[in-house]
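Q: The following block contains a protein sequence and its predicted model.
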Amino acid sequence: MKLHIRDIKHLFIKSNDLADDLLFDSSGINTDSRTFKGNEIFLALEGDKYDGNNFIDDILKQKPLFFITNKEQDCTARYAVVESGKKFLIELSKLILKKLSLTKVAITGSNGKTTTKDLIVHFLKNKFNDDTVLFTRGNYNNEIGLPLSILQSQGTEKFAVFEIGTNHPGEIIHLADIIRPNISIITNIGDAHIGNFGSKEKIAEEKKQIFHFLKTNEFKIINKDDEYFQILNQSPGKTFCISNNSDNLDVLSFKYCGLNIIELAYQSQSIRIKFQLTGQHNLQNFAMACAALINMGIDFQDLEKYFGNFESTNGRFKKYIFKENVELIDDSYNSNPSSLISAIDHINQSEKNKILIIGDMGELGELTDQYHRQIIEKISKTKINVVLTMGEAFKAAINRIDGNAILNLSTHEDLLDKALPAIKKDTIILVKASRFMGFENIVSQLKRQLQ
């Protein structure tokens, strides 16, 4: 968004050589010295393990438009001093949202946030124009990433769709305060980051803070079938439900009809939509997206018109098909017990030769051993032909159960050496692990070998 210095001057403690009428673009604010280009604005963020102020000398060599810091500077360049780089970023993002006339959607949940967000954004861009939608970029869903996404505004948007994540208590309400959404969604309550919360009930209590700022006529969207529905529903806002098991006409019901067709029913209307996503869990994500669109004023019958060419984001249950009917599902972006169980159920339903490649799940705290044992026990009862694991938690959990040989290997190369010879005609391969395991590299190697 185009702004003048006078618009943000109240956020400065002091400034040097910054005229009130100096025009700049908020999308030109860069916090990463590695990608900084001349004539951008450098914002020096300070953190526990880094301090952007250490790179100001290097930035000055590239001739920034100006820079923003929390420390006094002895230089003649244009700059501003603020109390905190992070606080400035948050306040600037709030200012930008106030200048826009937007319908704002906020999404959280243990699984499915990004896919739900991507579906809504895809629909809106196809029905309207690219420049009418402001949205979370990549995985920018925390207290730094969310404001940076907002700063990308061009000032033309009519809709905003943001996902917000949390890995510790108290985070959601601060992110919701930045957005002040008109529609809030909780996709589900699972066990992601449970080690930082202690229980799923506490995760539910944290997640429902996304509803805190809703007005009485603004919508909260919840899955009526969720185990924690009652906890989530005890919050501000007007409830709008989805369900896979309801005859209530005011509930958006959904069911899978086979052949990648999903049926939606709402207020005596029903439609069938070609469903491009892989996995039963994505039915719920799709229904959540449609519920949001209905409450954004989209006609129910229009829902079948604009999803046709949607594709999953890399690493999020994205399917690739190769010669001889070999199917690779890339779910390498992250993993937690509930999403991994869903992935195992999906591959186990296939009639193909089945190869499962999984890595450790993170942030489970004292429950790490328990959850990894549960996964191994579940796998032992499936018909999956080859199971390859990596990581210390799975190593501790593995033994031979009912004749199922589940291997634990030390490196990506070892996993590939075992997986590649097992691939034959009519094979499905699923790759999934927590982010720190770096399993996107395994996916890249498999794609290269299979092409």
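A: Looks like it arrived, so ask away.
Q: make it CA atoms for all contacts and neighbour counts henceforth
A: Will do.
Q: give me every residue that touches residue 343.
A: When contacts are counted by Cα atoms under 8 Å, 6 or more residues apart in numbering, residue 343 touches 279, 430.
Q: how much space between it and residue 7?
A: When Cα to Cα, to the nearest Å is applied, the distance between residue 343 and residue 7 equals 49 Å.
Q: how about the strands of the stretch 1-150 of the chain, start to end?
A: Residue ranges of the strands in the stretch 1-150 of the chain, as given by DSSP state E, counting those that start in this stretch, are 2-4, 14-16, 23-25, 29-30, 41-43, 66-69, 79-81, 103-108, 133-135.
Q: try it against this one:
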Amino acid sequence: MNAARALLRQWPLDPRDALPLSLWDAASIAAATGGRASHAFQASGVEMDSRDVRPGDVFVALKGEAMDGHKFIPAAFAKGAVAAITDRPVDFPHVLVKDTTAALHALAHAARERSGAVRIAVTGSVGKTGVKEAIFTALDRASRGAAHRSVRSYNNHVGVPLSLARLPARAQFGVFEMGMNHQGEIAPLADHVRPHVALITTIAPAHIENLGSMEAIADEKSQIFTGLVEGGTAIIPADSEYADRMIANARGLGVKVVTFGRSAHADVRLLDAIPSANGGSLVTADLGTARLCYSVAEPGEHWVANSLGVMAAVRAAGGDLASAGLALAEMGGLKGRGARFSIEAAGGKALLVDESYNANPASMRATLKALGQTPAHRRIAVLGSMKELGDFAEGFHAQLADPLQDAKIDHVILVGDEMRALAAELGRRSANSLGFAPQFAHCQTPVEAIAALDDFGLIHGDAVLVKGSNSVGLGRLVSHYTSAPS
């Protein structure tokens, strides 16, 4: 009994147990930001959008070019905010600072410094949100809920510091997504996070309109390595045409490099991948010191490659590879990024695959190939325009005719102006080809696409892929058939 009491008196046994349970309190926010708190409070979250505030959040009243968050302070408190970070006195509990954006950055850096979490950063032209979620799920399982990650696609100059400001003091891992549209955007995000591990999923012509070349995209993505802490690890896709360029960029910074892919020289190398009964894959990988066999629930060869990057990141972060294998086996598709629905069709049910959040030439080809491998009575693709391709747009859209034919897609509904080039190419092939050529229709809006799909008529056993850039709005079509929130 005395020994037990002595042990209790030694509490906490784990240094993390001495850290606060609340995310932030008034004093810690004031200390981090150099501000002045009007009241004492404790906060369980940080939010910048009054519509998303939950009870217990502190609301950061950011000021943009077109909008001032201070206007939404009453709405934030009506939804349960306990305090706000403001640049002027208000009639609510608040921390007064000189600049709310600078205060958010300061809060993010304070969260980073107080936590002993291993931080993982993820970027890439394709697949970064799914890979981020897979790494998080693996580490969260292994740490029994002590992992944190960016929610949704909070991956820009506001979303990254907000996600970092939400990092709990007791977290063991933090996974952060980083995106860009223009040159010079990745390095500041990496500097916020200061990751221990930084992963690039792949390089593809997303945002080539603004970057100008594939080499420039590879160089900009490589800027994620500039934020790595001393002794950090850069994880690079060995199968990329630009792998050597990214490896050189990383080694020029003096960081450790780990590659993944099918290449014979990859550090995490695919040995075998066979289709599994649930539509995913059974993967065998060589990690250099060991071989690992695991299942990937997500269909498609691109997810086989993604899984290798996940394993490389989990190992570099000191996570558990067995937990990573279980996480990959159980992961379902994310909304707009591979979620699968059973929908009503004549005579029974049809499969709808929701890829409506984003699209570029590489992801289009990957998902069309996956659709071609999906068991189905007929395969239908609803494809929205791919944005931010600039002068390359017409060519990249027309080039989708080959993957459509290779996948033997039975019917295609094309949505948006940029899809005219693909419609013209498919029209030429329908008129001239003696081989397979899909039927197609071209329209301008999601509403017209719904009507076109209804006119075509879904029947039992059909599989429908819905994919396009988010601005095309094909999420509305998905909602129409699934009754899911848009």
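A: Structure's in. What do you need? Only a predicted model underlies this, so the values are computations on that prediction, with no experimental measurement involved.
Q: Quantitatively, what TM-score do the chains reach?
A: With the length set by TM-score structural alignment, normalised by the length of the first structure, the two chains reach a TM-score of 0.88; 441 aligned residues with a Cα RMSD of 2.8 Å.
Q: dump the residue contacts of the residue nearest in space to the middle of the first structure.
A: Among the residues of the first structure, the smallest C-alpha distance to the mean C-alpha position (Cα atoms, centre = their mean) belongs to residue 114, namely 3.3 Å. Residues in contact with residue 114 of the first structure, defined by Cα under 8 Å, 6+ apart, are 139, 163.
Q: for residue 411 of the second structure, same thing?
A: Contacts were defined as Cα under 8 Å, 6+ apart; by that measure residue 411 of the second structure touches 379-381, 438-440.
Q: Got a PyMOL select line for the buried ones in those?
A: Selecting in PyMOL just the buried members of the contacts of residue 411 of the second structure, where the criterion is 16 or more other Cα atoms under 10 Å, is done with this command:
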select buried, resi 379+380+381+438+440
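Q: which position in the second structure aligns with residue 366 of the first structure?
A: Mapped onto the second structure by TM-score structural alignment, residue 366 of the first structure lines up with residue 391.
Q: Point me to the helix or strand that includes residue 464 of the second structure.
A: For residue 464 of the second structure, the element it lies in under DSSP states H and E is strand 463-467.
Q: Correction: the previous question concerned residue 263 of the first structure.
A: Here residue 263 of the first structure is assigned to strand 261-266, by DSSP H and E.
Q: The residue nearest to the centre of the first structure matches what in the second structure?
A: Under the alignment (TM-score structural alignment), residue 114 of the first structure pairs with residue 129 in the second structure.
Q: before we move on, the earlier item: read off where the strand holding residue 263 of the first structure ends up in the second structure.
A: Here strand 261-266 of the first structure aligns to the second structure at residues 282-287, judged by TM-score structural alignment.
Q: What's residue 45 of the first structure aligned with over in the second structure?
A: Under the alignment (TM-score structural alignment), residue 45 of the first structure pairs with residue 62 of the second structure.
Q: Next: residue 316 of the first structure.
A: Alignment note: residue 316 of the first structure maps to residue 337 in the second structure; criterion TM-score structural alignment.
Q: Pull the contacting residues for its match.
A: Listed by Cα under 8 Å, 6+ apart, the contact set of residue 337 of the second structure reads 130, 354-358.
Q: and which of these is nearest residue 113 of the second structure?
A: Among these, residue 130 lies closest to residue 113 of the second structure (Cα to Cα), at 27.0 Å.
Q: Starting from residue 117 of the second structure, give me the distance back to that closest one.
A: From residue 130 of the second structure over to residue 117 of the second structure the distance is 21 Å, taken as Cα to Cα.
Q: repeat for residue 370 of the second structure
A: Spatial separation of residue 370 of the second structure from residue 117 of the second structure under the definition Cα to Cα is 36 Å.
Q: more neighbours, those two?
A: Applying other Cα atoms under 10 Å to residue 370 of the second structure and residue 117 shows that residue 117 carries more neighbours, namely 23 against 20.
Q: aligned partner of the more buried one in the first structure?
A: Under the pairing rule here (TM-score structural alignment), the equivalent of residue 117 of the second structure within the first structure is residue 102.
Q: Could you check how far its match is from residue 442 of the first structure?
A: Distance, residue 102 of the first structure to residue 442 of the first structure, by Cα to Cα: 41 Å.
Q: Great, nothing more from me.
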